[in-house]
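I would like the atomic coordinates for the input below:
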Amino acid sequence: MPKPNQQLIATKLKLSRATVSRCFTNHPGINPQTRAKVFALASKLGYSPLEKAKPRAHAERLKLLDVAVLICVDLPNFDNTAYGNPGEEILTGVTEFARTKKISLDLHYVKPEDLSLDSPSYRRITPMRRRRWKGVLFIYPFPQTVMDELMAKYPCVSLVEQYGTTGLDCVDVDHFRGVNKLMDRLLAHGHQRIGFFTHHYDVEASWALRRHSAYMEKLFSLGMPYNPDDALNIGQHNKLDYDATHQRALELTRKGVTAWLCASDYEAYQLVEFFKKNGLSVPRDVSVTGFDGIRKPAGAPLLSTVQVPYREIGVTGVKRLSDLINRRFDSTQHILLDCALREGETIAAPRNSAL
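The predicted structure is shown next:
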């Protein structure tokens, strides 16, 4: 593979070499989405403009505020664009604010299975680059051990994920408002037995737990029964693999669950496809909702869901980190942004007859 440079990035993204160069110098004429794509590919290729700068450019760069953006994900999953790419939308917001405030971004992908800064994906980040960092943004779930190490060294802000056991600042969607909007739609259609669906993840998916908590709170507030058997992959002793989770949802649907509130759109679209393969039509036989607002895959029905404001989360997150860098011991904040209901084609009134 050719040695990574700006021309290689330009060729792969079908951009001009000048456009790529301007992305790294925070040029005001560059579209934030283009800048996010360039930064993401540069990280994947192992290219760093910080280490290639000429003396004059290096002097100019010293005037910038250097911020690390760490994305904890397996790259094949990040690049899976069949369902859209929320991570890239977050990066668009991050780069948009960074350009206006003279913030230089140092972006890296790290592996979920790496549990310390001595692990392989973190060792690739040279000490020289780490010394420049003034703060760190987390995107996606991180192991607690890694967060603890980085929080001891830098101001940190988490985007999308919340970690209730630490003093970590966070910018996230308001899970409770989002779930309430979805539950209200299902209840308005007459659903009384609504299940909660999520998968088991190697790194704890706190977003799924919060959405489940909101689901429980809604049921309790209305005096409706909560059946733990109808909540899949919640709790330490209720862990099913991918296939078993879908099979269990099918069994429960045939036993009376009329709607499934899925913790994410990705999970919801997969569940809709599984039901279809097993003879159930959505929403005629069972209703399904998601949570995210990502692009629907080809051939799938438009999902009833809520739209997470990913770009705004990126903008707000880097702004909060900038404030923390200037006020190192400011009070910890959790900033929750509202989400809009997106009407789709996967909710209908429950059928009266047994399936």
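
alpha carbons only for contacts and neighbour counts from here, please
Will do.

so is the nearest residue to Val315 once chain neighbours are set aside in a helix, a strand, or just coil?
Excluding the flanking residues, the one nearest Val315 by C-alpha to C-alpha, 6 or more residues apart in numbering is Gly93, at 4.5 Å. Assigned with DSSP: H, G, I helix; E, B strand; the rest coil, Gly93 falls in the helix class.

Let me see the contact set for Gly93.
Counting by C-alpha atoms under 8 Å, 6 or more residues apart in numbering, Gly93 touches Pro32, Tyr310, Arg311, Glu312, Ile313, Gly314, Val315.

Looking at these, which is nearest Ala188?
Nearest to Ala188 among the contacts of Gly93 is Tyr310, at 28.1 Å by C-alpha to C-alpha.

Distance check, the closest one against Lys44.
Per C-alpha to C-alpha, to the nearest Å, Tyr310 is found 21 Å from Lys44.

So for these two, which sits in the more crowded spot?
Tyr310 (27 against 13; other C-alpha atoms under 10 Å).

For the chain, just list every one of the helices.
Taking DSSP state H, the helices of the chain run over residues 6-13, 17-24, 32-45, 55-61, 75-78, 86-100, 120-123, 127-132, 144-151, 175-188, 206-221, 242-254, 265-277, 310-326.

angle of the first one against helix 32-45?
Spelled out, that is helix 6-13. 110 degrees (axes from the mean of the first three to the mean of the last three C-alpha atoms, to 10 degrees).

Equivalent analysis for the last one, please.
Going by the same axes, to 10 degrees, helix 310-326 is angled at 70 degrees with respect to helix 32-45.

now helix 310-326: how far from the chain's centre is it?
Remark: helix 310-326 is offset 15 Å from the chain centroid, using C-alpha atoms, centre = their mean, to the nearest Å.

Run through who's touching it.
With C-alpha under 8 Å, 6+ apart as the test, helix 310-326 has contacts from 86-87, 89-98, 134-137, 155-160, 170-173, 330, 337.

Mind doing that once more with 7 Å?
86, 89-94, 96-97, 134-135, 155-157, 159, 171-172, 330 (C-alpha atoms under 7 Å, 6 or more residues apart in numbering).

For the comparison step, fold the sequence that follows:
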Amino acid sequence: MTDRPRNPTIIDVARQAGVSKSVVSRVVSGRGSVGEETRQRVVRAAQELGYVVNASARAMVAHRTYTVGAFVRDAATPFYGHLLTAMQERAAGHGYRVVTATGSGRFEVSDEYRALETLAMLRVEALIVCSGLLPSERILPFAERLPTVVAGRPETHPSITSVYCDEDEGGAALADHLLGLGHREVAVVTVSMRDSVTLGPRTAAMVRRLHERGARVLEIPGAHRETAGAWAVEALRHPGITAVMAPSDRHAVALLEQLRLRGVDVPGDLSVTGYDGIGDLATPLIGLTHWRQPIDVIGSRAVDAVVQLLDGERPPDHHQALPGTLVVGRTTGPPVGWDCCSSSRTGRSSEASY
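Sure thing, here's the model as predicted:
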């Protein structure tokens, strides 16, 4: 039986390049001074031999793991899946690996807390938390032990660094869009802060802006997409309602399905908005009007921030609230009977109090 060929070592690279082992070590680690010609010779030798840096050996020598732990609430959803991909790519550029723990999207707070404990036991050097459920007080014990960044949700605790899309801006911008089209009676599918610290603030911002500008608002509690049929029934029960604002694209698509089953034309009878602008649901084929989050930037900056914390630096922006973009699709339009010249609606209106 033929022996398996062994992997080349740093000694093999040194012999091939005609330099000492310490020179190869300096080139591989990026630390110390090495002439450019010598560095190129070492790189060529490593490529010819197929030498790959042994991460475990590197960690033992440096007494470090070069590993970041990331908890992602539900990697199966477009938002968290894209966020995780962006973080992994950025971490690799910094020379770090990402070890991930994921939930099913139905984890309780206690389950998410245990997942963070598991990551910490794996000797990760830092943590990135991506969850709209886990409250600040349950993250704080980890932030006191390890550099910790919260990504993808509003977080303003002074001891926790965060990167997220500005939910207030997004919710208000979507409301302004509908008001600009002439909608004056709008239903908002709301989510409580207890159920989500991402969906909660954005739906609250929608309601707040609509009220500020004199619109009548029907609030329909709706954290779970499975109840989309009930949202449709409630909105249609009020004939004055001309638009429905959903807390996410996934919620919006669930609502669109229920409206179609009931023969409701969108946007002819009702306009519908979503939120996120990520993955397949953002396709022009659906044409959903939504607020697009800069998910790649959120993931990249979260990793940048955690690396800065590992280097003993404080990120320039402790809490980074990033701007999003309004994407106008075909699910919104002026209400039937809207006279843009007189800024009034000529069709029927409901006198009901919401």
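
Report the central residue of the second structure.
When the second structure is reduced to its mean C-alpha position, the closest residue under C-alpha atoms, centre = their mean turns out to be Gly152, at 4.0 Å.

if I pick it, what's in contact with it?
For Gly152 of the second structure, the contact set (C-alpha under 7 Å, 6+ apart) comprises Cys130, Val163, Tyr164, Cys165, Ile298.

now, which of those sits nearest Glu48 of the second structure?
Distance to Glu48 of the second structure, by C-alpha to C-alpha, is smallest for Ile298 among those, at 37.7 Å.

Now do the aligned partner of His212 of the first structure in the second structure against Gly103 of the second structure, distance only.
Per TM-score structural alignment, the equivalent position to His212 of the first structure in the second structure is Thr203. Distance of Thr203 of the second structure to Gly103 of the second structure, given as C-alpha to C-alpha: 24 Å.

Would you agree the match of His212 of the first structure is in contact with Met245?
No: assessed by C-alpha atoms under 7 Å, Thr203 of the second structure is found out of contact with Met245, at 8.3 Å.

how far away is the equivalent of Thr325 of the second structure over in the first structure from Lys239 of the first structure?
Alignment note (TM-score structural alignment): Thr325 of the second structure maps to Ala340 of the first structure. Per C-alpha to C-alpha, Ala340 of the first structure is found 31 Å from Lys239 of the first structure.

ok, and the closest non-adjacent residue to Arg345 of the second structure?
Arg345 of the second structure sits nearest to Trp338 (C-alpha to C-alpha, 6+ apart), 4.3 Å away.

neighbours around the one you found, how many?
Look at Trp338 of the second structure: counted by other C-alpha under 10 Å, it has 16 neighbours.

Same check on Gly274 of the second structure?
Gly274 of the second structure has 27 neighbouring residues, counting by other C-alpha under 10 Å.

who are the neighbours in contact with it?
Counting by C-alpha under 7 Å, 6+ apart, Gly274 of the second structure touches Met245, Ala246, Pro247, Ser248, Asp249, Ala252, Leu288, Thr289, His290, Trp291.

Next: Arg216 of the second structure.
Going by C-alpha under 7 Å, 6+ apart, Arg216 of the second structure touches Arg184, Glu185, Val186.

how about 8 Å then?
Listed by C-alpha under 8 Å, 6+ apart, the contact set of Arg216 of the second structure reads Arg184, Glu185, Val186, Leu210, Tyr354.

The nearest residue to Pro201 of the second structure once chain neighbours are set aside: neighbour count?
Leaving aside its sequence neighbours, Pro201 of the second structure sits nearest to Glu167 (C-alpha to C-alpha, 6+ apart; 6.3 Å). Neighbour count of Glu167 of the second structure, defined by other C-alpha under 10 Å: 27.

Glu167 of the second structure matches what in the first structure?
With TM-score structural alignment as the matching criterion, the partner of Glu167 of the second structure in the first structure is His175.

Next one: that match from His212 of the first structure, what distance?
Distance from His175 of the first structure to His212 of the first structure, by C-alpha to C-alpha: 9 Å.

ok, and what's touching stretch 182-195 of the second structure?
With C-alpha under 8 Å, 6+ apart as the test, stretch 182-195 of the second structure has contacts from 133, 199-201, 203-204, 206-207, 214-223, 231, 235, 240-247, 334-335, 338, 340, 343-345.

Buried ones among those residues?
133, 199-201, 203-204, 206-207, 215-220, 222-223, 231, 235, 240-247, 334-335, 338, 345 (16 or more other C-alpha atoms under 10 Å).

related to what we said a few turns ago, who are the contact partners of the match of Thr325 of the second structure?
Contact partners of Ala340 of the first structure, counting by C-alpha under 8 Å, 6+ apart, are Gly178, Val306, Gln307, Val308.

mind checking how far it is from Trp207 of the first structure?
Counting by C-alpha to C-alpha - Ala340 of the first structure and Trp207 of the first structure are separated by 17 Å.

go on, Gln144 of the first structure?
Here Gln144 of the first structure is placed at a distance of 15 Å from Trp207 of the first structure (C-alpha to C-alpha).

and if you look at Met147 of the first structure?
As judged by C-alpha to C-alpha, Met147 of the first structure and Trp207 of the first structure stand 17 Å apart.

quick one, what contacts Leu137 of the first structure?
So Leu137 of the first structure contacts Val67, Ala68, Val69, Leu70, Cys156, Val157, Ser158, Leu159, Gly317, Val318, Leu321 (C-alpha under 8 Å, 6+ apart).

Kindly report the same for Val328 of the second structure.
Contact analysis of Val328 of the second structure by C-alpha under 8 Å, 6+ apart lists Gly287, Leu288, Thr289, His290.

The last one against Leu174, yeah?
I take that to be His290 of the second structure. Yes: contact criterion C-alpha atoms under 8 Å: His290 of the second structure and Leu174 qualify, at 7.3 Å.

Between these two, which is the more surrounded one?
His290 (31 against 26).

so what corresponds to that one in the first structure?
Using TM-score structural alignment, His290 of the second structure pairs with Thr305 in the first structure.

returning to that earlier point: in space, what's closest to the match of His212 of the first structure - neighbours in sequence excluded?
Thr190 (5.4 Å).

Next, work out how far apart Ala215 of the second structure and His183 of the second structure are.
According to C-alpha to C-alpha, Ala215 of the second structure and His183 of the second structure sit 8 Å apart.
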